[in-house]
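# quick check, what structure comes out for this input:
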Amino acid sequence: MKLKKKYQLLLLSAIVSVPLLLLSIGVLMSVIYNAVFKTKNEHIPFHASFAYPVMLVVFVVSLVVLAVLFSKSISSLLSKINILNRTIRNLASNNKIPNKIEVHSDDEVGELIRSVNLLIERTTYRELELKQQEAMKKELLNKLRHDINTPLTAVRLQLFYLEGQLQEQAPILESLYQQIQYISELTNEIHLQSTDTLESSYILQEEVNIHDVLEIMVQKWGYLYSMREIELLFHPVDQDLIWNCNALWVQRLFDNILQNALKHSKATKLEVTIEDGVVSIRDNGIGFDRNCSREGLGLKIIEDIARMLQIQYTLQSSDGGTLFCAHQINEDKEG
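Purely as a prediction, here's the structure:
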């Protein structure tokens, strides 16, 4: 029920209930007095008896009860507004992103709460996306600096060796030293413009908790999936699955899979499951033909990342949906 209609009915009920309540109490008290107390009170009229002030007290108590009942509706509205106010302020601050608010009504306040929840989902998605991109750029930038400085150090050592043998070429060697120093300083000012090239990337292997990675992925993609009215479910049966890989690149692997399903599957539900050392991502969409849709689905990127991280995967697709299953090759060999 909309707020306008709700408070119109509340006002109408107040206008009707107050005089009706007063009339009912007056009649009831008069009947009770005449039937029970009048003969015992020497036939004193009702308006002159003790029952009249009692009736006035009952009137006042009844009005107070009505005021409390009617004010509860306004208090409930003010409470919701205060919750929305605090949530929006927390969202605008630099603190942790607030939790979504439960919706208990379908009026304008309920619609406003849904809009705030959508804003929270969008903000969560954007912050996680920015943090992931920033971390990936930072790591790749550090590796690029390392890869540049390593050969520069080797060149310095070679020039130091040649310096003792080529005394007459000292000006040239000094110039080379200056150029090496200039390149070394430039690497400290490099701003990585793109992280799309896989083959030239330096991958640092580490132990990665796949449950934590997928939990972040589901939280990040939940907003976009909700916008497409796709139900995104997470079933972490195995919460201790560890892969020896790289957290940023395995996130990119799952990013491509979830992005492909979002754009092309036309599904209504997607389930992410971790069980028995295997990560499975299943949707109930229209499926695809790998031979015809290879380029559009970005399978080349998925294949490259999986190969670099030593992750073996299978991809099954039909008109009833698509199933992606992945596990790490090293774990199978150790088992």
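# please count neighbours and contacts with C-alpha atoms only from this point.
Fine.
# where exactly do the strands run in the stretch 201-335 of the chain?
Along the stretch 201-335 of the chain, counting by DSSP state E, counting those that start in this stretch, strands occupy 206-209, 231-236, 242-245, 269-275, 278-283, 311-318, 321-328.
# quick one: closest of the ones you listed to Thr123.
Checking the strands of the stretch 201-335 of the chain against Thr123 by CA to CA gives strand 231-236 as the closest, at 17.8 Å.
# now for that closest one, which elements pack on it?
When contacts are defined as 3 or more CA pairs under 8 Å, 6 or more residues apart in numbering; DSSP states H and E, strand 231-236 packs onto helix 210-227, strand 269-275.
# Ser105: which of those is closest?
That would be helix 210-227 among these, by CA to CA, at 20.1 Å.
# hmm, who's touching the closest one?
118, 121-122, 124-126, 128-129, 231-234, 236, 238-243, 247, 251, 254-255, 258, 262, 274 (CA atoms under 8 Å, 6 or more residues apart in numbering).
# now list the buried members of those residues.
Buried members of those, counted by 16 or more other CA atoms under 10 Å: 118, 121-122, 124-125, 128-129, 232, 234, 236, 238, 241-243, 247, 251, 254-255, 258, 262, 274.
# returning to that earlier point: reformat the strands of the stretch 201-335 of the chain as a markdown table; add distance to Leu69.
Output for the strands of the stretch 201-335 of the chain, formatted as a markdown table (distance: least, CA to CA, whole Å):
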| stretch | distance to Leu69 |
| --- | --- |
| strand 206-209 | 54 |
| strand 231-236 | 40 |
| strand 242-245 | 57 |
| strand 269-275 | 44 |
| strand 278-283 | 50 |
| strand 311-318 | 59 |
| strand 321-328 | 54 |
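# please give me the structure for this one as well, since I'd like to look at both together:
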Amino acid sequence: MKLKNKYRLLLFTAVISVPFLLLLISILMTVIYENAFKTKNYDIPFHESFAYTTMLIVFILSLLFLAFLFSNSINSLLNKINILNKTIRNLASDVRIPNKLEVNSNDEIGKLIKSVNLLIERTTYRELELKQQQEIKKELLNKLRHDINTPLTAVRLQLFYLEGQFTDQAPLIESLYQQIDYISELTNEYNIQSTDTLDNSYILNEEVNMHDLLETMVKKWGYLYNMHGIELIYHPLNRELKWISNGLWLQRLFDNIFQNALKHSKADKLEITIEKNVVIIRDNGSGFVIDSKSRGLGLKIIEDIARILQIKYNLQSNERGTLFCFTVENTI
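Alright, predicted model coming up:
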């Protein structure tokens, strides 16, 4: 029921209930007094007896009870508004992204809560995507700095040796020192513009909890899948599965699967399952020809990352959907 109709009904009920309650109590008290107490009270008229005072007390208590019921309805609305206000403020702050709100009604407040939940999903997706990109860039930048500073250190040592051999070339050697320092400073300010290749990158393996990683992925992509009407289902049958791999590049691998399913599969459901030591991702889309030469960049990236991370994966696709199965030898 819409709020407008709900509170119209509430107002109408309040207007009708007060005189009806007054009439009902007066009749009831009169009947009780006439039949049970009048003869014992020396035939004193009702309006002069104790029953009249009792009737007024009962009537006042009834009015207070009605006021309590009606105020509860208004307080419920105010509480929902306060929760929405607090959630939106938390969403605008830099502390953390709030959890989605529970929708208990289909009125205007319920629709507003759904809109706020959609905003939370969108913000979560943007925050996680940005964080992932920043971490990848930071990791590759640190490797690049290391790769540059290593030969620079060797050059400094060679210049130190030459400085003792060619004392008459001190200005030239000093200039070379300055150029080395300049290159070193540049590496500290260098910003990586592209992280599309893995072949020339070093991969630092670590312990990765696959349940935590995939739960983050589902939370991240939930907004876009919800917007496109695709159901995202997560079955963590094995919450303790841990791979010795690289969390950042695993996220990138799964990002490409989620993106391909979203853009090309024409599916209305995507299921992610952790079963034993296998990660299974399945959609119910239209599928594709696996051996086709026109396969997209997304599948090429998936193959490259799986190869670099030494992940074994099986790909199956037909008119009933597409299935990815991932396993690694190094598990905990």
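# coming back round to it: which ones among the buried ones among the contacts of helix 210-227 of the first structure are found in helices?
In this view, those that belong to helices under DSSP state H are 118, 121-122, 124-125, 128-129, 247, 251, 254-255, 258, 262.
# any chance of those in JSON lines, with distance to Ser226 of the first structure too?
Shown next, in JSON lines, are those (distance: CA to CA, whole Å):
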{"residue": "Leu118", "distance to Ser226 of the first structure": "9"}
{"residue": "Glu121", "distance to Ser226 of the first structure": "9"}
{"residue": "Arg122", "distance to Ser226 of the first structure": "10"}
{"residue": "Thr124", "distance to Ser226 of the first structure": "13"}
{"residue": "Tyr125", "distance to Ser226 of the first structure": "12"}
{"residue": "Leu128", "distance to Ser226 of the first structure": "16"}
{"residue": "Glu129", "distance to Ser226 of the first structure": "17"}
{"residue": "Ala247", "distance to Ser226 of the first structure": "25"}
{"residue": "Gln251", "distance to Ser226 of the first structure": "20"}
{"residue": "Phe254", "distance to Ser226 of the first structure": "18"}
{"residue": "Asp255", "distance to Ser226 of the first structure": "16"}
{"residue": "Leu258", "distance to Ser226 of the first structure": "13"}
{"residue": "Leu262", "distance to Ser226 of the first structure": "10"}
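# identify the farthest-apart pair in the residues you listed.
Among those, Leu118 and Ala247 lie farthest apart (CA to CA), at 27.9 Å.
# next, count neighbours for Lys269 of the first structure.
17 (other CA atoms under 10 Å).
# check whether it really touches Asp283, as I assumed.
Yes: Lys269 of the first structure lies in contact with Asp283 (CA atoms under 8 Å); the separation is 5.8 Å.
# and for His211 of the second structure, the neighbour number?
Other residues close to His211 of the second structure by other CA under 10 Å number 21.
# how about the one 10 residues further on?
Counted with other CA under 10 Å, the burial measure for Trp221 of the second structure works out to 22 neighbours.
# Glu135 of the second structure now?
12.
# one step back: any chance of CSV for the helices and strands packed on strand 231-236 of the first structure, columns distance to Val27 of the first structure?
Below are those laid out as CSV (distance: least, CA to CA, whole Å):
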stretch, distance to Val27 of the first structure
helix 210-227, 59
strand 269-275, 64
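# Leu166 of the first structure: which of the ones you listed is closest?
helix 210-227 (56.2 Å).
# show me which residues of the closest one are buried.
Buried, per 16+ other CA under 10 Å, within helix 210-227 of the first structure: 210-211, 214, 216-218, 220-225.
# check stretch 318-332 of the first structure too.
Of the residues in stretch 318-332 of the first structure, those buried (16+ other CA under 10 Å) are 321-328.
# farthest-apart pair in those, please.
Checking these with CA to CA, the most distant pair is Gly321 and Gln328, at 23.9 Å.
# and the closest residue in space to Thr268 of the first structure that isn't next to it in sequence, what does it touch?
For Thr268 of the first structure, ignoring the flanking residues on the chain, the nearest one in space by CA to CA, 6 or more residues apart in numbering is Ile230 at 4.5 Å. Contact criterion CA under 8 Å, 6+ apart gives 267-270 as the residues in contact with Ile230 of the first structure.
# tell me the spacing between Lys96 of the first structure and Glu129 of the first structure.
Separation of Lys96 of the first structure from Glu129 of the first structure (CA to CA, to the nearest Å) stands at 15 Å.
# scratch that, Ile274 of the first structure is what I was asking about
Ile274 of the first structure is 22 Å from Glu129 of the first structure, by CA to CA.
# quick one, what contacts the nearest residue to Glu329 of the second structure once chain neighbours are set aside?
Take Glu329 of the second structure and drop its neighbours on the chain: the residue closest to it by CA to CA, 6+ apart is Ile311, 7.9 Å away. Counting by CA under 8 Å, 6+ apart, Ile311 of the second structure makes contact with 326-329.
# before we move on, what about Val16 of the first structure?
Counted by CA under 8 Å, 6+ apart, Val16 of the first structure has zero contacts.
# that one looks like it's in a strand, true?
No: Val16 of the first structure is assigned helix when assessed by DSSP: H, G, I helix; E, B strand; the rest coil, not a strand.
# what separates it from Leu23 of the first structure, distance-wise?
11 Å.
# again with Arg86 of the first structure
45 Å.
# before we move on, what about Ala154 of the first structure?
From Ala154 of the first structure to Leu23 of the first structure the distance is 103 Å (CA to CA).
# try Arg228 of the first structure
58 Å.
# now Pro53 of the first structure
Counting by CA to CA - Pro53 of the first structure and Leu23 of the first structure are separated by 15 Å.
# repeat for Leu91 of the first structure
For Leu91 of the first structure relative to Leu23 of the first structure (CA to CA), the value is 52 Å.
# out of the two, which sits in the busier spot?
Leu91 (19 against 13).
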